[in-house]
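> Turn this into a model:
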Amino acid sequence: MKHSPKLYITNSGIHNPTGTSINISTAHKILKIAEEHNVLIVEDDVYSDFERVPTPKYAFLSDFEHVIQISSFSKSLSASFRCGYIVAKSEYIEILAKIKIASNFNSSQLNAVLVHNTLKDAQYRRYLEYMQHRLNDARYYTVHQLKGLGIEPWIIPKSGMFLWCELPQGISANALAKSCREDHLILVAGTVFSRAKSADQFIRFNVSHCLDQHIFDVLKKHMTRLRERVV
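As a prediction, this is how the structure comes out:
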């Protein structure tokens, strides 16, 4: 290993920004590398409630050796519920608990009680299935609309809300994002997520925010403008 990392923070399921999920073979390879080089994996599992088919998790495959799993209910329930959890071996929990006490004495007991009661309710599973179905429909609609503009998803995920899309040749993601702001459309260019030169050809879309035809009309307008400038 060229470098000597101590910490690897990752999404195993519904990766942000690509929307992809890890397969079990790759997960085992990464766990083996982490064990050989004493690297701690922090698995951010915040989007798992949106998975139609659960993906392999580092935490369960390793029995929490070299893995800390973190998650939250701010995505599946409400952003106002600043309530999450950590699953790890007891020695890690003891250290993290001390850090929490030292840095923040006030956790919201009300939020915790509300989340707990929601999770106990039999309707919660139906609610998640409903959300997964809505996202699936939104993904299909968004992919269809984007393809009509020549914007191609790098991959079409089976779950979640993210689409990592490549723009037509010659159109810069940063230039398009800047131009679209004139019509109050905020786009997330690939350069926000990567320093690679190719990142300026990509944009991350959140399908849950793409159900308004106006979004695609604005995209078309500004893509046409950028093409005319090049010519």
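
> Please make it C-alpha for all contacts and neighbour counts, starting now.
Fine.

> Quick check: chain neighbours aside, which residue is closest to Glu35?
Using C-alpha to C-alpha, 6 or more residues apart in numbering and skipping residues adjacent in sequence, the residue nearest Glu35 is His66, 6.8 Å away.

> Would you mind pulling up the elements that the longest helix seen in the chain packs against?
The longest helix of the chain (DSSP state H) is helix 123-148. Using 3 or more C-alpha pairs under 8 Å, 6 or more residues apart in numbering; DSSP states H and E as the contact criterion, the elements in contact with helix 123-148 are strand 152-153.

> for comparison, sequence B:
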Amino acid sequence: MNLVIDPRNGVPMTDQLVTGISGLIRSRQLLAGVKLPSIRALAASQQISRFPVIEAYDRLSSLGFIVPKHGSGFYVANHMGGESGASGGSDPRLAEEESHQILQQFNYPGESLKLSSGFVPEAWRDIEGIAQTVRQVMRMDPSCVIDYAMPHGDANLRHQIQMRLAIVGIEADISNVIVTSGASQALDLVVRFMLKPGDTVFVEDPGYYNLFGLLKLQGVRIVGVPRLANGPDVEVAEHLLKTIKPKLFFINTVFHNPTATNVAPQVAFKLLQLAQQHDFMIVEDDIYADFQTTPTQRLASLDQLDHVIYVGGLSKTLSSSLRIGYLAAKRDLIKDLVDVKVLTSLGGSRFSECVVAALLERGTYRKYLERLRRRIHDTLSTAVQRLEENGWEVFDEPSGGNFIWTRVPGIDDSMLLVEHALKFGITLAPGSYYRPNGEASPWVRINTAHTDDPRAIRFLEHMGKGAGKP
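Below you'll find the model as predicted:
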């Protein structure tokens, strides 16, 4: 196996083994049915103890990447990926695989630089502003610490969300809004209520891997539509619609994850036209809306929630711990989604909702956003410059947000970048994580907040000079 383990880089050897071997399987460098080296042989070849190899093989087995055969050894499993950009059927091993990708963001605290992380650094957050508001809320309404939240969400918070929707041109009433535990719950409610096993949806390729895992868990067939610099490829979508009838099309409008691109007005109009002609709904994931200084066109503002379900949230900017998301849709659909929410979680956190409502009402969040946007803007321009000076190719220069979708020319599979990053004490997510069926990709997502770290600077320079190219 073309596997490199570095015991000195601070990343646990078990995690290096899991990342490296799963990457080789994803990129088809290890094909289904291939026998892996024995525990003893792999440990000897890497000059490490057998214990991390045992643990790595056990974890890869639980994730469904490999299959142990008694008395024979370990073999690559025969279930990875799909065909023609589509997949279907509920497989718990696939769910474990997708959750493993998400958990990578939380691994190695204080050890590895998580260069693909989706989080705003703690130092950039308004911790003091949040703490002060928490104290004020507890003095004014102590019961919020122990009471259930209303199923629709706190009325004051929904009113604040209604005003934020107006900023991007969405004319919604408070009855069009439901508060959720992050945008993830909003997506989960939509999937639970609107889809059943065997249904087909369109997703963006590349796109949000947590969504892919959620859909696979529900046995939904997903069909990838290429994401271009101006949004989903509408020509490909139109061609697919000749033979496929999706129920939903999930689209990330502004500062798309992972390409950091925005949907252009002409693309938005065409997507809505297709939704009307072919009778499907669009789920507009606008989770990065607050990173944008000057709002651009939203699908929901053009459509006014007729064929669009709008999802937003504040976890990405304000606090991942408070977990506040929201969904805007037609009143009848909101009523049904509230019923699903009650059945699955009773309600949200009244405490979190009261705190966030107060932060919005008092202008604390607005002032924090102004500072955050300036900091992101300064970091973004420096990061793009550093990448390009070192020979990296940027997919499309972002106008905001904290992601860059980038590649090293001449490297066709970003798993090679992942392997080299480990040597610098960096964990990097391969581009295959962001594809609907885990296909190999040369691209990686970089969080601009970390590109001035000395480890990142050395890594970007090292790879840009052609290290590791075939």
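
> where does the TM-score land?
TM-score of the superposed chains, computed with TM-score structural alignment, normalised by the length of the first structure, equals 0.91; 228 aligned residues with a C-alpha RMSD of 2.0 Å.

> before we move on, back to that, what do we get in the second structure for the residue nearest to Glu35 of the first structure?
His66 of the first structure maps onto His307 in the second structure, with residues paired by TM-score structural alignment.

> which residues touch its match?
Going by C-alpha atoms under 8 Å, 6 or more residues apart in numbering, His307 of the second structure touches Leu272, Ala275, Gln276, Phe280, Met281, Ile282.

> in the first structure, which spans are helices?
Per DSSP H, the first structure carries helices over the ranges 24-36, 58-62, 90-103, 109-120, 123-148, 173-180, 213-230.

> quick one: the third one aligns where in the second structure?
Residues 331-344 of the second structure are where helix 90-103 of the first structure aligns, with TM-score structural alignment as the criterion.

> looking at this, Phe51 of the second structure is in a helix?
Yes - assessed by DSSP: H, G, I helix; E, B strand; the rest coil, Phe51 of the second structure belongs to a helix.

> number of nearby residues for it?
14 (other C-alpha atoms under 10 Å).

> ok, now Gln266 of the second structure?
Gln266 of the second structure: 11 neighbours (other C-alpha under 10 Å).

> Kindly state which residue of the first structure is aligned to it.
Using TM-score structural alignment, Gln266 of the second structure pairs with Ser25 in the first structure.

> quick revisit: in the second structure, what residues pair with the longest helix of the first structure?
So helix 123-148 of the first structure sits over residues 364-389 in the second structure, by TM-score structural alignment.

> Stretch 200-214 of the first structure now?
Using TM-score structural alignment, stretch 200-214 of the first structure corresponds to residues 441-455 of the second structure.

> Read off where the lengthiest strand in the second structure ends up in the first structure.
As far as residue count goes, and with DSSP state E defining each element, the longest strand of the second structure is strand 221-228. On the first structure, no counterpart of strand 221-228 of the second structure exists by TM-score structural alignment.

> Show me which residues of that strand are buried.
Arg221, Ile222, Val223, Gly224, Val225, Pro226, Arg227, Leu228 (16 or more other C-alpha atoms under 10 Å).

> before we move on, the earlier item: quick one: buried residues of the longest helix of the first structure?
Leu128, Glu129, Met131, Gln132, Leu135, Asn136, Ala138, Arg139, Thr142, Val143, Gln145, Leu146.

> The fifth one and Phe205 of the first structure: what is the separation?
Spelled out, it's Leu135 of the first structure. 13 Å (C-alpha to C-alpha, to the nearest Å).

> can you pull out the strands in the stretch 51-200 of the second structure?
66-69, 73-76, 86-87, 113-114, 177-180, 200-205 (DSSP state E, counting those that start in this stretch).

> and of those, who's closest to Glu419 of the second structure?
strand 113-114 (13.7 Å; C-alpha to C-alpha).

> The first structure: matching residues for that closest one?
Under TM-score structural alignment, there's no match for strand 113-114 of the second structure.

> What are the contacting residues of that strand?
So strand 113-114 of the second structure is contacted by Gln105, Gly425, Ile426, Thr427, Leu428, His450, Arg455, Ala456 (C-alpha under 8 Å, 6+ apart).

> who touches the last one in this structure?
By that I understand Ala456 of the second structure. Leu113, Leu115, Phe424, Ile426, His450.

> Can you tell me how far the last one is from Thr427 of the second structure?
In other words, His450 of the second structure. Plainly put, His450 of the second structure is 12 Å away from Thr427 of the second structure if you go by C-alpha to C-alpha.
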